[in-house]
Each structure stands twice: as C-alpha cells, then as structure tokens.
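In: Okay, structure incoming, though there's no sequence with it:
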C-alpha cells in the first residue's frame, strides 16, 4: 500500500491540487472575468470555472504516475485502489464546495462541485481512449463552453453543462452520469493504460 501511495504521488501532486481548489473557493467565490466569446459580446465568466480543471489535472497526473511492470504483475487490487482515490478526491472537492457555499452563499461554489464531477468524468472517459491526453478533452470542453456556449450574455445553450446554473437538473444529471461512466471506464481499462 505504501508503494502505491508513493507511485500515485498523492502527497506531492494530488494533495496540493485539493488545497489549491479550497483556496480558490475561498478567494474567488464572487469574482468574474471578462473573456472572449464567439457567440456573444460582453461575456463575464466566474473565475471558479477553471477550478475543477485543477482536480481533473492533478488526478490525471496521479493516475498516470504508475509502475506498469509492477502493477501488471501485482496481486493487489490496484484498480480498486484507483477507484477509491478518484472517489475520495472528488468527494473532498464536493465537501469543500458545499462548505464554501455555506460560508459565502455564492452559487458558483456549488457549480464547482458539479463541474468537478463532470470534468473528472469526462477526463476519465477520454483516458480510456487517448490515455494521457484525457485532460486535454476536459480542458477543451471548458474552453469551448467559454467560446461558443452562450446563447445570450446571461443564457447558455443546453449542452454547455459547465456553464449552466446549479439549479439546472439536466446539468447535474449529466455530471453524475459522466462521473459514473468515467469511474467504470477507468476500472475496466486500469491495467491496459500505459
């Protein structure tokens, strides 16, 4: 177990990523930035839009930090340990988002939790097909939503899951589905990834 913790680089990679998310939730709960959009003008985007990518990126790096030869011959249930790692990291992010919402009452903090589910799931599904490039898919999704995801300056298209308000049930359903599919994909392909 100790070598698995070291191999996945939980202390030097994943833990600082989670701390960074907590700091972002505390510092940028009500901060918006003006960003370019191809579909509307005068677009502002919450800075917390990018916070879930921290989780997806650090989790991807942790999962990609492996000892392939040792893991292929291991008798331990490494895919189960990886599932535990994924669920624990996402649960910690959800708890931090909920706590930040209790303190700040900013809906953008809850959106971070939902988007952490969606983008982590998207990254995990993509890892099953493109390996280490999975994080590019999650990052690309966020950028596409920023560039072409808005119908008006205040309204997103229905497919733009990461931009929709927390009250949008279809976005929450999509986030949960993406996460479950991503975890399942990771479990099925855990020993096949490079």
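Out: Sure, I can see it. Everything quoted here is computed from the prediction, not taken from an experiment. Numbering: from 1, shown residues only.
In: use CA for all of it now, contacts and neighbours both
Out: OK.
In: For the residue lying closest to residue 14 once chain neighbours are set aside, which residues are in contact?
Out: Counting by Cα to Cα, 6 or more residues apart in numbering, residue 58 is the residue found nearest to residue 14 once chain neighbours are left out, at 5.3 Å. Residue 58 makes contact with 13-14, 17, according to Cα atoms under 8 Å, 6 or more residues apart in numbering.
In: burial measure for residue 188, as a count.
Out: Neighbour count for residue 188, taken as other Cα atoms under 10 Å: 12.
In: thinking again about what came up before, which stretch of helix or strand covers the residue nearest to residue 14?
Out: Using DSSP states H and E, residue 58 sits within helix 51-64.
In: Check which element follows that helix along the chain.
Out: Next along from helix 51-64, by DSSP H and E: helix 68-73.
In: which residues are in contact with that next one?
Out: 78, 191, 194.
In: Which of those residues are buried? Put it as a PyMOL command.
Out: In PyMOL, a selection of the buried entries from those looks like this (16 or more other Cα atoms under 10 Å):
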select buried, resi 78
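In: Considering the contacts of helix 68-73, which is situated nearest to residue 37?
Out: residue 194 (36.8 Å; Cα to Cα).
In: residue contacts, the closest one?
Out: 64, 68, 131 are the contacts of residue 194 under Cα under 8 Å, 6+ apart.
In: Just give me the neighbour total for the second one.
Out: With neighbours defined by other Cα under 10 Å, the count for residue 68 comes to 14.
In: again, but for the first one
Out: Residues within reach of residue 64, counting by other Cα under 10 Å, total 18.
In: As a check, name the ranges of all helices in the protein.
Out: Using DSSP state H, the helices found in the chain span residues 2-7, 15-27, 51-64, 68-73, 78-104, 107-130, 134-148, 169-189.
In: which one of the ones you listed lies closest to residue 39?
Out: Going by Cα to Cα, the one of the helices of the chain nearest residue 39 is helix 134-148, 5.4 Å.
In: Against that first model, consider the following:
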C-alpha cells in the first residue's frame, strides 16, 4: 500500500491540496463578488471556487498510474482508489469544519459540502471522459454563475450556491459523491 500511495503521488499532492483548500477557505471568509450573469447580477460567494485545487490534485493522484499493470494485477486498485478519494474528502470536510470553528461562522462549511458534490461530478465524468473530467466541476461552477441565480437568489439545482444550513444541498452532495464513487469502480478498470 505504501508503494501504491507513492505511485499516486499522494505524499506530495495530498498535503498541498488540503493546505490550499484550508488557506483558501480561511482567506475568502464571507467575501462575495459581483459576477456577470445572464439571469441577473448575483453576488457570488468567493468560497464557491475554493474546492477547485483539491479537485485538480485529486485527479492528478488518480491519473498517476499504470492502467494495464493495475488491471492485470492481483490486488484491486479500485478499493484503494475509492479509499483515497473518501479519505481526501473526509479531510477536506474536516478542514472546512476547523476553518468554520476558527472564524466562528457557518459559511466555510459549504466548502466541505461543495467539494463532495464537485468531486462526485468529477468522478462521474471520469468514467467516460478520463482526465478531462477535471473540467466538469469547473463547468458546473461557471454554469451556476451564468444561469444559476434568479436575481440574487440561487436556484435549487445549483446545490453549491445554496446556504450552509440547507438540508437539500447536503443530501444532494452525499448522493452525487456516492454515485461518483460507484462510477470510479468502472473507470478504474479501464486500460485505455
């Protein structure tokens, strides 16, 4: 398992990803920015974009492999990959809770929820688009900004733009993450 973790470059990417995530959440706090949109002029929380480095590093870890050797090997790398993804998400959620406690605000907890949702999207996309699926969550964020608001109120389908205390986005994030993990099983067995 030690060699697998080194092959995935987890020893380099994981600490860097989590440090960038926590620092980003801490730095943006409750900052909102006015972004151009088709359906209004929403004030979007800057924390919406903080999960992007975690997604990029996670995809880099998952794609730093030898597919043919892993497919023909005796041990299943799928379980290890899913354990890696789950542990990274658990640490990201923990980071968001720590930042929320340090700031005394609930807003940073949306970072943990959003990283789960966006990772699920990325893993779903990876099943058929491969490494290019790292852009799926970015595309989702751009779509949310461009058409995801009615005036200054986020639509319910956006998930990532909804308030921290809403139950629907938390449930949707967990569901999409679980479906993404299931799709990960299929994509990890591909050789090309």
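Out: Okay, I see it. These numbers were taken from a predicted model, which means no experiment stands behind them.
In: Against residue 94 of the first structure, how distant is the residue nearest to residue 14 of the first structure?
Out: 16 Å (Cα to Cα, to the nearest Å).
In: now residue 176 of the first structure
Out: Residue 176 of the first structure is 12 Å from residue 94 of the first structure, by Cα to Cα.
In: try residue 35 of the first structure
Out: As for residue 35 of the first structure, its distance to residue 94 of the first structure is 26 Å (criterion: Cα to Cα).
In: Kindly report the same for residue 172 of the first structure.
Out: With Cα to Cα as the criterion, residue 172 of the first structure and residue 94 of the first structure are 13 Å apart.
In: Repeat that for residue 138 of the first structure.
Out: From residue 138 of the first structure to residue 94 of the first structure the distance is 18 Å (Cα to Cα).
In: Residue most distant from the centroid, the second structure?
Out: residue 74 (30.0 Å; Cα atoms, centre = their mean).
In: quick one: what's aligned to that residue in the first structure?
Out: Mapped onto the first structure by TM-score structural alignment, residue 74 of the second structure lines up with residue 75.
In: Look up how far residue 1 of the first structure lies from its match.
Out: 12 Å.
In: now swap in residue 62 of the first structure and tell me
Out: 15 Å.
In: The two: which is more packed in?
Out: Higher neighbour count among residue 62 of the first structure and residue 1: residue 62, with 23 against 9, using other Cα under 10 Å.
In: which non-adjacent residue is nearest that one?
Out: Residue 62 of the first structure's closest residue in space is residue 8 (Cα to Cα, 6+ apart), at 4.7 Å.
In: give me every residue that touches the one you found.
Out: Residue 8 of the first structure makes contacts with 62-66, as judged by Cα under 8 Å, 6+ apart.
In: Quick check: closest non-adjacent residue to residue 37 of the second structure.
Out: The nearest residue in space to residue 37 of the second structure (Cα to Cα, 6+ apart) is residue 146, at 4.2 Å.
In: what about stretch 31-39 of the second structure, how long is it end to end?
Out: 21 Å.
In: Touching that stretch from outside, list them.
Out: By Cα under 8 Å, 6+ apart, the list of residues contacting stretch 31-39 of the second structure reads 41-47, 145-151.
In: Are any of the residues you listed buried, and if so which?
Out: 41-47, 145-149.
In: nearest to residue 115 of the second structure, of these?
Out: Nearest to residue 115 of the second structure among these: residue 47, at 10.7 Å, using Cα to Cα.
In: doesn't residue 29 make contact with that closest one?
Out: Yes: using Cα atoms under 8 Å, residue 47 of the second structure is in contact with residue 29, at 7.3 Å.
In: okay, and the common contacts of these two?
Out: With Cα under 8 Å, 6+ apart as the test, residue 47 of the second structure and residue 29 both reach residue 108.
In: that older thread, what is the equivalent residue in the second structure for the residue nearest to residue 14 of the first structure?
Out: Residue 58 of the first structure maps onto residue 57 in the second structure, by TM-score structural alignment.
In: how far away is its match from residue 51 of the second structure?
Out: In terms of Cα to Cα, residue 57 of the second structure sits 10 Å off from residue 51 of the second structure.
In: again, but for residue 183 of the second structure
Out: 21 Å.
In: and if you look at residue 62 of the second structure?
Out: Counting by Cα to Cα, the gap from residue 62 of the second structure to residue 51 of the second structure is 17 Å.
In: who's more crowded, these two?
Out: Using other Cα under 10 Å as the criterion, residue 62 of the second structure and residue 51 rank with residue 51 on top: 27 against 20.
In: quick one, what contacts the residue nearest to that one when sequence neighbours are not counted?
Out: Excluding its sequence neighbours, the residue lying closest to residue 51 of the second structure (Cα to Cα, 6+ apart) is residue 115, at 5.3 Å. Residue 115 of the second structure sits next to 51, 54-55, 89, 92-93 when contact means Cα under 8 Å, 6+ apart.
In: Farthest pair within the residues you listed?
Out: 55 and 93 (13.4 Å).
In: Overlap in contacts, residue 172 and residue 94 of the first structure.
Out: Contacts common to residue 172 of the first structure and residue 94, judged by Cα under 8 Å, 6+ apart, are residue 114.
In: The nearest residue to residue 67 of the first structure once chain neighbours are set aside: what's it in contact with?
Out: Leaving out its chain neighbours, the residue that sits closest to residue 67 of the first structure by Cα to Cα, 6+ apart is residue 7, at 6.9 Å. By Cα under 8 Å, 6+ apart, residue 7 of the first structure lies in contact with 65-67.
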